[in-house]
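Engineer: I would like to see how this sequence folds:
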Amino acid sequence: MNSPIRRLSTLVAMLFTALLVSTTYIQFVQAKSLQDRPENRRTLLANYARERGQILVGGKPIAKSTGTKDELKWLRTYPQGELYSHVTGYYSFTYGAGGGVEGAENDLLSGSSDKLFYRRVSDILTGKEQTGASVELTINAKAQAAADKALGDQRGAVVALDPTTGEILALVSHPAYDPSRLSSHDTDKVVAAWKQLNADPTRPMVDRAIAGNLYPPGSTFKVVTAAAALESGKFTEESSIPGPAVLDLPQTDDDLPNDFKGSCGANNRTTLTHALEISCNTAFGWLGMQVGADDFRAQAAKFGMGDRLQVPMSVTPSSVPAELNQPQLAQSAIGQYDVRVTPLQVAMISAAIANNGVVMRPHLVKKVTSSDLEVIDEPQPEQLSQAVSADTAAALTRMMETVVKSGTGRAAQISGIDVAGKTGTAQHQKGKPPHAWFTGFAPSNDPKVAVAVVVEDGGNAGNEAAGGRVAAPIAKAVMEAVLGQ
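Structural biologist: Next up is the predicted model:
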């Protein structure tokens, strides 16, 4: 055989080998991932041949499938569409399962999860019609409704947690959307709705509670700075610290002023408790520089900053800058500069303080059941970290109580119940109104709920916005709903 033919034979053999390897890899290695792709129409057709599991809140479906007479056999419906849109997500023949629980727990809801393997085999042997598993959520229906109503037509988000278990009691993001618009079997209408929702500049499909563009936390982050100071052992809640009208920052000509005129106390001094009560910028800017960048970042990390969480939806990690000079550290200590958070993260900070310093892993799924109500999975509370000692948590609780009793958070007061909290007013873009924040928990002596609220661009108050005025009443409504007030 001459040389050209040998080379051609070798090339042909290599091509056949490559083809054999690639087809084997696709059929055996990639098969499951390709099958599970939400836009895989063959998989979607197979899934539509059986009833999809329900998503439940308090035993009532917030997402369910109803029978049809068309080719797809089942139509996904959302009885309270907009109220739970970011919790459920959507299930669409055109766009697959996306967002919320529909996307995160698609395998269970569709019945294709490995956890349901033996049940599928049993159903085949007995001739029983196959169905997906149902997912019961931890959401408190009254708290969800209260958060939705109180936030109203303002853009922002509300998260409520059970401090002792990490259960998510409310998860609201505004603006919302109706997932039924994407689950219709009318393809033209679905495509039109998809384009309209994605072109909307208010981004109604973004879950502001756990994802999207992160927010500067403003003065709510002073709780983290206070925690770092107390944990250092160098300060107590009654320590006297500087609180001038303007803090002279090193290494820069820019200074750090308070949000109000004047100093934070007589002779430009204040206590740590009073500084939190009135939200003294200069005191906390100074305190941050005393704590130091490393300990400040470490304390934030103990509260969960930077963690990649699944609730089961993916949560965008919150962050503190990796490098901070002294002026940047002072700004970060009051929740400005490049500190960025989700409302869930802020709720976790309050929940940890309420829970004797222990951060519980937040979760949305209470249990997973089969069509005959057999429990397939029931997640248990899980400790994520010890953010602060029990003594520090108790001190922070007392400090946060003063914020609500006599400080910037009075609008969160609940008759007959002690509330601990912290307001925040976060500057984020020159020329735009600040974001309004509130975070806290109640009852402060026996916590049942921790909450975080952010209202973008001051909400209806615009440039007159402040966390105590705009966000605190929303948090109050949610806490009252959980406590049955």
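Engineer: contacts, neighbours, all on C-alpha from now
Structural biologist: Fine.
Engineer: How about the contacts made by Met399?
Structural biologist: Met399 is in contact with Glu237, Thr273, His274, Leu276, Glu277, Ala420, counting by CA atoms under 8 Å, 6 or more residues apart in numbering.
Engineer: mind listing what's buried in the strand or helix carrying Met14?
Structural biologist: Met14 belongs to helix 3-24 when elements are defined using DSSP states H and E. Across helix 3-24, burial judged by 16 or more other CA atoms under 10 Å covers no residue at all.
Engineer: How about stretch 72-85?
Structural biologist: 72-79, 81-85.
Engineer: How far away from the center of its chain is it?
Structural biologist: Centre-to-centre, stretch 72-85 and its host chain are 22 Å apart (CA atoms, centre = their mean, to the nearest Å).
Engineer: One more: stretch 242-261?
Structural biologist: Mean-position distance between stretch 242-261 and its chain equals 33 Å (CA atoms, centre = their mean).
Engineer: and what of stretch 399-418?
Structural biologist: A distance of 25 Å separates the centroid of the chain from that of stretch 399-418, by CA atoms, centre = their mean.
Engineer: List the buried residues for that stretch?
Structural biologist: Applying 16+ other CA under 10 Å to stretch 399-418 flags 399-405, 407-414, 418 as buried.
Engineer: Keep only those of the contacts of Met399 that are in strands.
Structural biologist: Ala420 (DSSP state E).
Engineer: what's the closest of the contacts of Met399 to Pro61?
Structural biologist: Ala420 (34.0 Å; CA to CA).
Engineer: What sits closest to that closest one if chain neighbours are left out?
Structural biologist: Glu401 (4.1 Å; CA to CA, 6 or more residues apart in numbering).
Engineer: Surely that neighbour and Val419 touch.
Structural biologist: Yes: the criterion here is CA atoms under 8 Å, and Glu401 meets it with Val419 at 5.9 Å.
Engineer: can I assume the residue nearest to Ala420 sits in a helix?
Structural biologist: Yes: assessed by DSSP: H, G, I helix; E, B strand; the rest coil, Glu401 belongs to a helix.
Engineer: roughly how far apart are it and Asp259?
Structural biologist: Here the criterion is CA to CA, to the nearest Å. By it, Glu401 lies 21 Å from Asp259.
Engineer: Could you also give me the structure for this second sequence? I'd like to compare it with the first:
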Amino acid sequence: MNKSIRYGAVVSLLLIVALLVNFTIVQGMREDEYAQNEHNSRTLMELKQVNRGNILAGGTVLAESYRNENTGYYQRTYPNMPFSFAPIVGYVSDQFGTSQVEASYNGLLTGDTGSSSRFLRTGKEDAQKGDDVDLTLDPNLQAFAYDQLAKPGYDGAVVALRPSSGEVLAMASTPSYDPNTIANPDSAGDAWAEVNDNPGKPLLNHATQEQLPPGSIFKIITTAAGLRNGYTPDSPLTGEAQIILPGTEGIPLTNYAGQACAGGGQVPLRTAFALSCNTAFVQMGLDMGADALRDAADRFGIGQRYDLGLPNANGSLGDLPGPAELAQSAIGQRDVTMTALQAAVMAATIANKGKRMQPYVVRQVRDADGKTVQETKPVELNEAVTEEEAATITDLMYGSERWSYGYDGNGYASKTGTAEHAEGAAPHVWYVAFDPQKDVAVAVVVKNGGHLGEAATGGQVSGPIGRAVLRAAPAPVEGAQR
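Structural biologist: Next up, the predicted model:
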């Protein structure tokens, strides 16, 4: 009997110790993780009680809070260009939580950084204003980029950034929504139902969260792999109208509209790049092999997420089990996917002499007294290509721009893409480019062909948007951080 009592006592003691250890871990080491969880009902209630800091861009207030004198609660509002900035700034709702920057910087915006335990609070914290979050986005360029997509009724995304630093200047996403309607308790229910019923998924940041087949803009990466494996701009490749996919029963892969490139026969890589000859890039991809293409894709960040302060997808090269899959992937089809952000980083990496920079959208965080408590510094992630390889690809991109638009003195280096994604569906169309004089790179994707439907190409639909954004983009300020 005594033995049974002792056994029971030991087991009870061990269970108590385990409970105390778990309690210590949860409350002491993981308090902030659970406290900031978007599903924490206490956090949702506190959203109404805290004077959140502002979110700004270029001195323009994008999000702020005011106290409702009748209820005593704080109300979040988005006073300037709410549709343009909603996919980046996000929303705050005591019913539906937070999203985007409002979510990822929630602790700083509320002044609850996890530096002191909730058990040690005095009860006066709610009267204190949270930190302000200052974005890198240029308000004028952001509004301009958004209008380029929204006015024609396009679904898609535009990203513009500084190649030398990774600083994001514009990140437009359509369709969008008005975050004020979700933040306001009187309209939140109807607004939430409306945005969730919209097949265009306006709550999604299409620039960072949507992975799409890139089509021919991926030939920049295929070219980088080719240069690393002995190809030059003068290397001969096939310009024939079609090529049979190896390992298949005669399935052809064709050039755009089934046309031969430059009359067919042999064409140099520089011509194949300018004319975007599918058959030539299939031949090059098969010759250099799957490992070379995987290596190049990895060096450009395909398959990787960025520490951006925003949710973002990683894209993918997809599986390459055989030569047929390799052939299709070499032209940015089959299972290859990219986000608009990744496409902009790809172009920016070439512009930055092969060095891939970490993209960022938050410049700094300041406390209520204006003191900087957090500041983003440029970070070089890796060398995707050598300076010589970057110069070669830049020259090829100049040739592509001249072929598509003629020489008008703009000095842009570019590549277009027209990506098939479903049988019978209009293609997604792309344009990536950079202006070395302004230190700006841009990526544009318009889904489902825009206003041209199945007849759309990247040069016709996305190119004019990208060129307009490059023209409108500001030059870097003298002495600005790089």
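Engineer: picking up where we left off before, distance to Val57 of the first structure and secondary structure added to the buried residues of stretch 72-85 of the first structure, as a markdown table?
Structural biologist: Output for these, formatted as a markdown table (distance: CA to CA, whole Å; DSSP: H, G, I helix; E, B strand; the rest coil):
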| residue | distance to Val57 of the first structure | secondary structure |
| --- | --- | --- |
| Leu72 | 26 | coil |
| Lys73 | 25 | coil |
| Trp74 | 21 | strand |
| Leu75 | 20 | strand |
| Arg76 | 17 | strand |
| Thr77 | 15 | strand |
| Tyr78 | 12 | coil |
| Pro79 | 12 | coil |
| Gly81 | 13 | coil |
| Glu82 | 15 | coil |
| Leu83 | 12 | coil |
| Tyr84 | 10 | coil |
| Ser85 | 13 | helix |
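Engineer: can you list those in JSON lines and add distance to Ala209 of the first structure?
Structural biologist: Shown next, in JSON lines, are these (distance: CA to CA, whole Å):
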{"residue": "Leu72", "distance to Ala209 of the first structure": "33"}
{"residue": "Lys73", "distance to Ala209 of the first structure": "34"}
{"residue": "Trp74", "distance to Ala209 of the first structure": "31"}
{"residue": "Leu75", "distance to Ala209 of the first structure": "28"}
{"residue": "Arg76", "distance to Ala209 of the first structure": "24"}
{"residue": "Thr77", "distance to Ala209 of the first structure": "23"}
{"residue": "Tyr78", "distance to Ala209 of the first structure": "20"}
{"residue": "Pro79", "distance to Ala209 of the first structure": "22"}
{"residue": "Gly81", "distance to Ala209 of the first structure": "17"}
{"residue": "Glu82", "distance to Ala209 of the first structure": "15"}
{"residue": "Leu83", "distance to Ala209 of the first structure": "14"}
{"residue": "Tyr84", "distance to Ala209 of the first structure": "13"}
{"residue": "Ser85", "distance to Ala209 of the first structure": "12"}
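Engineer: Can you tell me what Gln364 of the second structure aligns to in the first structure?
Structural biologist: Aligned counterpart of Gln364 of the second structure in the first structure: Lys367 (TM-score structural alignment).
Engineer: buried ones in stretch 282-299 of the second structure?
Structural biologist: Buried residues in stretch 282-299 of the second structure (16+ other CA under 10 Å): 282-286, 288-290, 292-294, 296-299.
Engineer: so what's the alignment partner in the second structure of Pro434 of the first structure up against?
Structural biologist: Aligning on TM-score structural alignment places Pro434 of the first structure opposite Pro427 in the second structure. Taking CA under 8 Å, 6+ apart as the criterion, Pro427 of the second structure is in contact with Thr418, Ala419, Glu420, His421, Lys447, Asn448, Gly449, Gly453, Glu454, Ala456, Thr457.
Engineer: do the same with Gly67 of the first structure
Structural biologist: Gly67 of the first structure touches Lys73, Trp74, Leu75, counting by CA under 8 Å, 6+ apart.
Engineer: which one of those residues is nearest Ser219 of the first structure?
Structural biologist: Looking across these and measuring by CA to CA, the closest to Ser219 of the first structure is Leu75, at 46.2 Å.
Engineer: surely the closest one meets Ser184?
Structural biologist: Yes: taking contacts as CA under 8 Å, Leu75 of the first structure lies within contact range of Ser184: 7.1 Å.
Engineer: Would you reformat the contacts of Gly67 of the first structure as a markdown table and include distance to Asp123 of the first structure?
Structural biologist: Listed next are those as a markdown table, based on distance: CA to CA, whole Å:
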| residue | distance to Asp123 of the first structure |
| --- | --- |
| Lys73 | 19 |
| Trp74 | 19 |
| Leu75 | 22 |
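Engineer: now the residue nearest to Gln154 of the first structure when sequence neighbours are not counted: how far from Ala472 of the first structure?
Structural biologist: Closest residue to Gln154 of the first structure apart from its sequence neighbours, by CA to CA, 6+ apart: Gly459 at 5.2 Å. Note on Gly459 of the first structure: its distance to Ala472 of the first structure, by CA to CA, is 13 Å.
Engineer: Can you pick out the residue with more neighbours from those two?
Structural biologist: Ala472 (30 against 24; other CA atoms under 10 Å).
Engineer: Now check that one against the second structure: what is it aligned to?
Structural biologist: Using TM-score structural alignment, Ala472 of the first structure pairs with Gly463 in the second structure.
Engineer: Could you verify that that match is part of a helix?
Structural biologist: Yes: counting by three-state DSSP, Gly463 of the second structure is part of a helix.
Engineer: Remind me which helix or strand the closest residue to it other than its chain neighbours belongs to.
Structural biologist: Closest residue to Gly463 of the second structure apart from its sequence neighbours, by CA to CA, 6+ apart: Tyr431 at 5.3 Å. Taking DSSP H and E as the criterion, Tyr431 of the second structure maps to strand 428-435.
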